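> Here is a sequence with its predicted model. Questions after.
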Amino acid sequence: MNLAAGVEGGNPTLNIIIFAIFVLITLVIVFRASRSTKTASDFYAAGHSFTGAQNGVAISGDYLSAASFLGIAGLIATNGYDGFLYSIGFLVAWLVALLLVAELLRNTGRYTLGDVLTFRLQQRPVRAAAAVSALVVSFFYLLAQMAGAGSLVSLLLGVSSDFGQGLVIAVVGVLMITYVLVGGMRGTTWVQIVKAVLLLLGALVMTLWVLGKVGFNLSELLGNAATNSGKPGIAGPGLQYGKTGTSQLDFVSLGLALVLGTAGLPHVLMRFYTVPTAKEARKSVTWAIVVIGVFYLFTLVLGFGAAALVSPKALEAGGTNSAAPLLAQALGGPVLLGLISAVAFATILAVVAGLTITSSAAFSHDVYANVIKKGTVDDKKQEVKVARITACVIGVLAIAGGIVAKDQNIAFLVALAFAIAASANLPTVLYSLFWKRFNTSGALWSMYGGLFVTIVLIVFSPAVSGTAKSMFKTVDFHWFPLPNPGLVSIPAGFLLGWLGTMLSKERNDEKYAEMEVRALTGVGAEKAVVH
């Protein structure tokens, strides 16, 4: 297959029309939402106006990124059972979020993670650290989405040159900035709801189509996948992990990062503030688990369906991220390819918009309003203006990073973001909510230390250099053997948080008692959502 001509038998003109229709529809939604985006509460948290069901669907729209639709389907198509481990990890992670953080965070915060941490800790240093961590996690997540955009466009429009893919990544970046600048969290949330519904419907249609071809016999599908892919062991473990001791450790590291990372992702945590009560926050997570769980069952069929129906040469030429679009082409020709590709683009646009607004809120609310201005910002419009400027800067950085990372598997890139979140944010959140002795020093050690350890291990890992699948293939400066650093960095984050706490004499038992009451009962939480 010649990528310069797009998918064989595809129709780039049709694809462009379908994509343009979707963009126009979402822009209309965003502009309509902008009429209600007047205050800081509207911009950051949609005025706390969404129901638990609406927010749960939006959360699934935020969470089911290009990594889920393109990356995991591709990993299952090429690595079978081992690729499905990503789906399991991403889903199980929501149980951690539901049981440990959802309701408690909603009761103790207002807009950002920094609000929760500074309830009982010193304002300025902790907010600065929380903002830095949120920006780094969001940036790695944005890399994955931008990489997905580049891969998808190669198939959708027949663009194979580096310049062409870079140009399309730039267009995606401009669109995401527009969504955030115009619609704020309210517009972004509605885009995510629409995207989640489209993604579920698209995946459902493809799943039923694939199963229909084998008489709804999953065993026959697995057998066809093994035969067509030339990989007899595709239905069993070992194609990606388990062949060596190092790969086994990498799997453990990956599992830790996926399961623990969700509860520390800033753009997921921020969604708990768009509902009016803690009860609705719990309901949000329940809805999200249902939607996400159903979707990941679909990815199992989509991945093995691609292995069974798409030629290995086409998969190799298009890259692992192309498995779902190629399967759509094999099933329904140019029309289904165009529709599924548009859904994939919807996925990318919705997620990058959510990440961008989270990053801009972290800087404007935590750094500008509470660190630089010391909490004395009288004009909330100025704070929102800073958030919008930050969104533009983040968009430019994401475009540049996405161009560099465009050839990487996006599920893998997202796993790195999860590792950072689990190492820098999760220890601080859990210590702050559940450990009376925890103090400012522990928070700073945990966030900065966890962040530093994780970034260093990633930079000097095979993910960045030293292998044919590395980000930089022509150089080798790696010394850490695991592509995912979670096995080392997550315990390091918890250890550093404990050590920093014990080396400081600061403690505020009264403030912890107040936080505990609010977190567990919701008493006083309404004060956190006053407009």
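Alright, I've got the coordinates. Numbers count the residues shown, from 1 in each chain.

> Please make it C-alpha for all contacts and neighbour counts, starting now.
OK.

> In stretch 310-318, which residues are buried?
Val310, Pro312, Ala314, Leu315, Gly318 (16 or more other C-alpha atoms under 10 Å).

> quick one: which of these sit in helices?
Residues of these located in helices (DSSP state H): Pro312, Ala314, Leu315, Gly318.

> Dump those residues into JSON lines; add distance to Leu496 as well.
Output for these, formatted as JSON lines (distance: C-alpha to C-alpha, whole Å):
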{"residue": "Pro312", "distance to Leu496": "46"}
{"residue": "Ala314", "distance to Leu496": "47"}
{"residue": "Leu315", "distance to Leu496": "43"}
{"residue": "Gly318", "distance to Leu496": "43"}
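
> how deep is the residue nearest to Leu75 when sequence neighbours are not counted tucked in, by neighbour count?
Nearest non-adjacent residue to Leu75, counting by C-alpha to C-alpha, 6 or more residues apart in numbering: Gly83, 4.6 Å away. Using other C-alpha atoms under 10 Å, Gly83 is surrounded by 25 other residues.

> On the three-state scheme, Gly83 is what?
helix (DSSP: H, G, I helix; E, B strand; the rest coil).

> just the buried residues of stretch 310-318 now: which is nearest Gly338?
Using C-alpha to C-alpha, Gly318 is the member of the buried residues of stretch 310-318 that lies nearest Gly338, at 16.0 Å.

> residues in contact with Ile76?
Asp82, Gly83, Phe84, Leu300, Gly303, Phe304 (C-alpha atoms under 8 Å, 6 or more residues apart in numbering).

> Let's see that with 7 Å instead.
Gly83, Phe84, Gly303, Phe304 (C-alpha atoms under 7 Å, 6 or more residues apart in numbering).

> Hmm, the third one is touching Gly74, no?
Yes. Counting by C-alpha atoms under 7 Å, a contact exists between Gly303 and Gly74, whose distance comes to 6.2 Å.

> try this one side by side with the last:
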Amino acid sequence: MTQHLPLAATAAQSTSNKGLTIGLFVALVAVTLVITLWARRSTRGTGGFYTGGGQFSALQNGIAISGDYLSAASFLGIAGIIALSGYDGFLYSIGFLVAWLLALLLVAELLRNTGRFTMADVLAARLRSGPMRTAAGVSTIVVSIFYLIAQMVGAATIVGQLLDVKGACAQIWTIVGVGALMIVYVVVGGMKGTTWVQIVKAVLLIAGAATMTLWVLAKYGFDVSHLLGDAATASKKGDAFLQPGLKYGSSDGWSKLDLVSLGIALVLGTAALPHVLVRFYTVPTGRDARKSVNWAIGIIGVFYLMTLVLGFAAAALVGTATIKEKDPSGNTAATLLAEHLGGGAGTTGGSLMLAFVAAVAFATILAVVAGLTLTSSSSFAHDLYANVIRKGRATERQELVTAKLAAVVIGAVAVALSIFARDLNVAFLVALAFAIAASANLPAILLTLFWRRFTTFGAKCGIYAGLVSAIGLVLLSPICWGGATGTVPAVKLTATQAKDCGVAASSKQVGNATALISCTTGAPIPLQNPGIISIPIGFAAAVLGSLVGSRRRRDEGSDRRDFEKFEVRALTGVGQ
């Protein structure tokens, strides 16, 4: 009889822990819904829905930007990569942070001065409105949907891990629940409600990470070298854990090139993500946009320094073997560390810490998906419906109703696609979003702002070429051809088929049947991160399109003649 008491106690404790976590989830969702309903009272017109009236302060917007940018991948994913890969994992943090210098120096203030609601406003202020809004609208929606799918599938994974809920049904309902909440946030609260949800989430995220970081440092007497030494020892990799090359150090050269490609996509893609760019319109002036980016850089920089401590602490205190056992990708490193700091599995303190981290991770996802949905629905309503389909003849009410309907439709599409993609590796979806943004959006933005000879035809070429090349390269990469090994699963072919295949094959006699061939084909493009190829394609297409198009299209001349007026507006905000 006594042998069964510990099992009963463990089961009871597990049920209590799950109830505590669910309770925190519900409380957090309730708080965010109250904020959304409060924001609804002061959301008027398209300006209120798209940008919150542009009345947020630089500090408020800086916190919201960090809340929009620091997704669940930052909190859980980066800590997990560091815990498993050491120094190489921290390179992700560097890429995410450095990207904001580009946004600060080249994009934030100029974008605020030349646009109103969306990225397409900037292009249309200088180039021909119809083609630019169509191209930018398509790109914005594609990037946002891929990012949405990644976040929602990630939500299903995280909730399943943290609540110990398994099965396809639980994943589907989690995705549907997140989708329903994000639609409510956007349709009811607009940008104001979404921004305050992001602010609350950012504060909780920073507070949770700071609490865990200080707790870890206190355990080590604030001796970081001691922490790093223990992490290296526990990883069983020794000094290699603290040096470059553990994750991106293969001798074939492709791995190192992949690292360069990833860094390029992170640095350039971040400064062109639509849901990040739209935040520059929520402040009164271009100066406030620049100041808000300064605040965001400070907050994001501190956070990523904390992920360094959390990742190495997870390796030292929890152990890489335990982390991999729970999740081979390391996404549970931060939650396992929180549970360990609270006293371990089954303890009240451990349960409290685990529940808090779970609630923060869930809030992170809710805030990010709401921002993405708002951005894509605004682009559809403002760019495609009001200015392309209705050619500027839509009333403000019609545009606002269209934006809300678009939020429902885009949210439903994202939910449906996420349900079908729930068993897939979603890492390529995030990489694709960054690659598309860097390949399609950034060339058009930078060349519009800084190149006198840039034309409408060049902008169309750059956006569409970047869009197609980024998606195409990912489809031909190892991610879609069998994972990290770069091969598709072996298929059985006849000897004749193998000869036609033109690849190495091995014969296997099966009884009296014809010899079958096991043929494994490598990925056509051995890079998992396409940025190093697709980004130059986007820039080259934009430049060549402008040079070639200007010789055969008479209407492109006005694009250059208007540049002086546009340049004054971008630098000063005059004429906005």
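Okay, I see it. Here the structure is a predicted model, which is why all the values come from computation and not from measurement.

> For burial, what's the neighbour tally of Tyr512 of structure 1?
21.

> no wait, Leu416 of structure 1
Quick note: Leu416 of structure 1 (other C-alpha under 10 Å) scores 28 neighbours.

> Where does it sit, in terms of helix or strand?
helix 410-420 (DSSP states H and E).

> okay, whatever helix or strand comes next after that helix sits on what stretch of structure 2?
Remark: after helix 410-420 of structure 1, the chain's next helix or strand is helix 426-434, criterion DSSP H and E. Aligned by TM-score structural alignment, helix 426-434 of structure 1 falls on residues 442-450 of structure 2.

> ok, and for the matching stretch, which residues are buried?
Going by neighbour count (16+ other C-alpha under 10 Å), the buried part of stretch 442-450 of structure 2 is Leu442, Pro443, Ala444, Ile445, Leu446, Leu447, Thr448, Leu449.

> Out of these, which comes closest to Ser16 of structure 2?
Leu442 (49.2 Å).

> excluding its backbone neighbours, what's nearest that closest one?
Nearest to Leu442 of structure 2 is Ala272, by C-alpha to C-alpha, 6+ apart, at 5.3 Å.

> Tell me how many other residues surround the one you found.
29.

> So it sits against Ser439, correct?
No. The criterion here is C-alpha under 7 Å, and Ala272 of structure 2 misses it with Ser439 at 9.2 Å.

> Alignment lookup: the residue nearest to Leu75 of structure 1 to structure 2.
So Gly83 of structure 1 corresponds to Gly89, using TM-score structural alignment.

> roughly how far apart are that match and Leu308 of structure 2?
9 Å (C-alpha to C-alpha, to the nearest Å).

> buried stuff in the longest helix along structure 2?
Secondary structure of structure 2 read by DSSP H shows that its longest helix is helix 5-40. The neighbour-count check on helix 5-40 of structure 2 (16+ other C-alpha under 10 Å) flags 13-14, 17-18, 20-22, 24-25, 28-29, 32-33, 35-36, 39-40 as buried.

> Packing partners of the following helix or strand past it?
Next along the chain after helix 5-40 of structure 2, taking DSSP H and E as the criterion, comes helix 45-51. On a contact count with 3 or more C-alpha pairs under 7 Å, 6 or more residues apart in numbering; DSSP states H and E, helix 45-51 of structure 2 meets helix 190-219, helix 396-420.

> which residues in structure 1 does stretch 44-54 of structure 2 match up with?
With TM-score structural alignment as the criterion, stretch 44-54 of structure 2 aligns to 38-48.

> ok, back up a step: next, the angle helix 190-219 makes with the longest helix of structure 2.
Put simply, helix 5-40 of structure 2 runs at 140 degrees to helix 190-219, going by axes from the mean of the first three to the mean of the last three C-alpha atoms, to 10 degrees.

> So what touches stretch 350-362 of structure 1?
44, 62, 65, 112, 131, 134-135, 138, 142, 145, 176, 179-180, 185, 188, 191-192, 195, 266-267, 387-388, 390-391, 394.

> Could you double-check that the match of Gly83 of structure 1 lies in contact with Gly80?
No. Gly89 of structure 2 is beyond contact range of Gly80, at 8.1 Å (criterion: C-alpha under 7 Å).

> residues touching Leu98 of structure 1, list them.
Contacts of Leu98 of structure 1 by C-alpha under 7 Å, 6+ apart are Arg282, Val285.

> how about Leu308 of structure 2, what's its partner in structure 1?
Under the alignment (TM-score structural alignment), Leu308 of structure 2 maps onto Leu300.

> And for Ser351 of structure 2?
Ser351 of structure 2 maps onto Pro334 in structure 1, by TM-score structural alignment.

> Its match: which element?
helix 323-361.

> report the angle between the axes of that helix and helix 380-404?
Using the same axes, to 10 degrees: helix 323-361 of structure 1 against helix 380-404 is 140 degrees.

> what's the strand or helix carrying Trp287 of structure 1 packed up against?
Per DSSP H and E, Trp287 of structure 1 falls inside helix 278-309. Using 3+ C-alpha pairs under 7 Å, 6+ apart, the elements in contact with helix 278-309 of structure 1 are helix 52-63, helix 73-79, helix 81-96, helix 102-108, helix 162-213, helix 218-229, helix 323-361.
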